[in-house]
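>>> Sequence isn't available, so here's the structure alone:
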């Protein structure tokens, strides 16, 4: 909890220190999460798991057409597997801290933006379901940390409303080495959200 408080405090302090124009925002939406499993040079992706995200962020206007956008929020990741006989779901919730750089292009209704940047994630929980029934797992199968890059784009309207599309590509193995020998798992998340800038 202290880390979350310090992260939020840092965002607000940075906003007071620099930035040509500083705006604060919230966004929420749906995640289509997946994981890529790799072993011995081969990789496979399973079915997407539908989850959600909720983020707060600060938009620092470095120039009229460029901004830095750090944020913090929760994001559901994981995957779904359907063998035809059984359907399994793995839902892992993370606290994500992204820092994105955005290029903004003025249009009649506001701005179009494109950008990207790194993110760091800390696992908050993990849940398992088999054929819709929750399973109790005594031991964790996933590492605490996640790290990757975001690619995003969207629309920023003159009234503050935003429409966002984001693709998060995990760069590190999130599965514990003791689970499956020589197998790595990396998160992939495509998300769509609606937000508002204040």
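Looks like it came in fine. Only a predicted model underlies this, so the values are computations on that prediction, with no experimental measurement involved.
>>> Could you use CA atoms for every contact and neighbour count after this?
Noted.
>>> Checking the residue of the chain positioned farthest from its centre next. Helix, strand or coil?
Within the chain, residue 85 marks the point farthest from the mean C-alpha position, 31.1 Å out by C-alpha atoms, centre = their mean. Three-state assignment for residue 85 (DSSP: H, G, I helix; E, B strand; the rest coil): coil.
>>> ok, now how distant is it from residue 130?
Separation of residue 85 from residue 130 (C-alpha to C-alpha, to the nearest Å) stands at 11 Å.
>>> So which bits of stretch 112-127 are buried?
112-123, 126 (16 or more other C-alpha atoms under 10 Å).
>>> Check stretch 52-70 too.
Across stretch 52-70, burial judged by 16+ other C-alpha under 10 Å covers 52-62, 66-70.
>>> who touches it?
The contact list for stretch 52-70 (C-alpha atoms under 8 Å, 6 or more residues apart in numbering) reads 11-12, 15, 18-31, 71-76, 97-106.
>>> how about the strands of the chain, start to end?
For the chain, the strands defined by DSSP state E cover 21-39, 42-45, 49-63, 66-82, 87-107, 110-130, 133-135, 145-157, 161-170, 184-197.
>>> any idea how far the second one is from the chain center?
Which is strand 42-45. On the basis of C-alpha atoms, centre = their mean, to the nearest Å, strand 42-45 sits 21 Å off its chain's mean C-alpha point.
>>> Against which helices or strands is it packed?
Identification of packing neighbours for strand 42-45 by 3 or more C-alpha pairs under 8 Å, 6 or more residues apart in numbering; DSSP states H and E yields strand 21-39.
>>> Alongside the first one, take a look at this:
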């Protein structure tokens, strides 16, 4: 909590260097499972989405601190698998609220912007 408070105060003190964005996109998630120690490799990718608000705070021309709040869907499909003599189909839909805390490095290559993110996130489902 102290770290988050310090980060918040740092950002508020230099609001002129902060930009806010809406981010959205496609998630392609998969889940691996084990039942009674037996690995099941019959899951298939389940498309999902992510959408949320992002705050970018510039530290230098290249580096920025990025955080926000993202609603994400993740999951997997299990089809036509025989587990213990029973076959069927199951779909998992998991909703997460993720809060990323990232260091962002970005560079403009002649009109094409490239960036990379590094850092943890906290997710609640």
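Cool, got the structure. These numbers come from a predicted model, not from an experiment.
>>> State the distance from the spatially most central residue of the second structure to residue 72 of the second structure.
Closest to where the C-alpha atoms of the second structure average out (C-alpha atoms, centre = their mean) is residue 98, at 6.2 Å. Using C-alpha to C-alpha, one gets 7 Å for the distance from residue 98 of the second structure to residue 72 of the second structure.
>>> swap in residue 43 of the second structure?
Using C-alpha to C-alpha, one gets 19 Å for the distance from residue 43 of the second structure to residue 72 of the second structure.
>>> quick one: what's aligned to residue 56 of the second structure in the first structure?
Under the alignment (TM-score structural alignment), residue 56 of the second structure maps onto residue 59 of the first structure.
>>> So residue 31 of the first structure sits against residue 191, correct?
Yes. Counting by C-alpha atoms under 8 Å, residue 31 of the first structure does reach residue 191; the two are 4.4 Å apart.
>>> The second structure: which residue goes with residue 17 of the first structure?
In the second structure, the residue matched to residue 17 of the first structure (TM-score structural alignment) is residue 13.
>>> Same question for residue 104 of the first structure.
Matched by TM-score structural alignment, residue 104 of the first structure corresponds to residue 106 in the second structure.
>>> Burial check on that match, number of neighbours?
Per other C-alpha atoms under 10 Å, the neighbour tally for residue 106 of the second structure reads 14.
>>> List the contacts of it.
Neighbour list for residue 106 of the second structure: 62, 63, 113, 114, 115, 116 [criterion: C-alpha under 8 Å, 6+ apart].
>>> measure the closest residue to it other than its chain neighbours to residue 72 of the second structure for me?
Residue nearest to residue 106 of the second structure in three dimensions, not counting chain neighbours: residue 115, with 4.0 Å by C-alpha to C-alpha, 6 or more residues apart in numbering. For residue 115 of the second structure, the distance to residue 72 of the second structure equals 21 Å [C-alpha to C-alpha].
>>> ok, now residue 57 of the second structure?
Applying C-alpha to C-alpha, one obtains 23 Å for the distance of residue 57 of the second structure from residue 72 of the second structure.
>>> What of residue 14 of the second structure?
30 Å.
>>> The two: which is more packed in?
Shown here are residue 14 of the second structure and residue 72; by other C-alpha under 10 Å, residue 72 has more neighbours (21 against 11).
>>> Residue 97 is in contact with that one, correct?
Yes. Taking contacts as C-alpha under 8 Å, residue 72 of the second structure lies within contact range of residue 97: 6.3 Å.
>>> Give me the number of neighbouring residues for residue 106 of the first structure.
Residue 106 of the first structure, neighbours per other C-alpha under 10 Å, totals 12.
>>> For stretch 92-112 of the second structure, buried residues please.
95, 96, 97, 98, 99, 100, 101, 102, 103, 104, 105.
>>> Using CSV, lay out those residues together with distance to residue 31 of the second structure.
As requested, those are exported to CSV (distance: C-alpha to C-alpha, whole Å):
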residue, distance to residue 31 of the second structure
95, 14
96, 15
97, 18
98, 18
99, 21
100, 21
101, 24
102, 25
103, 27
104, 28
105, 30
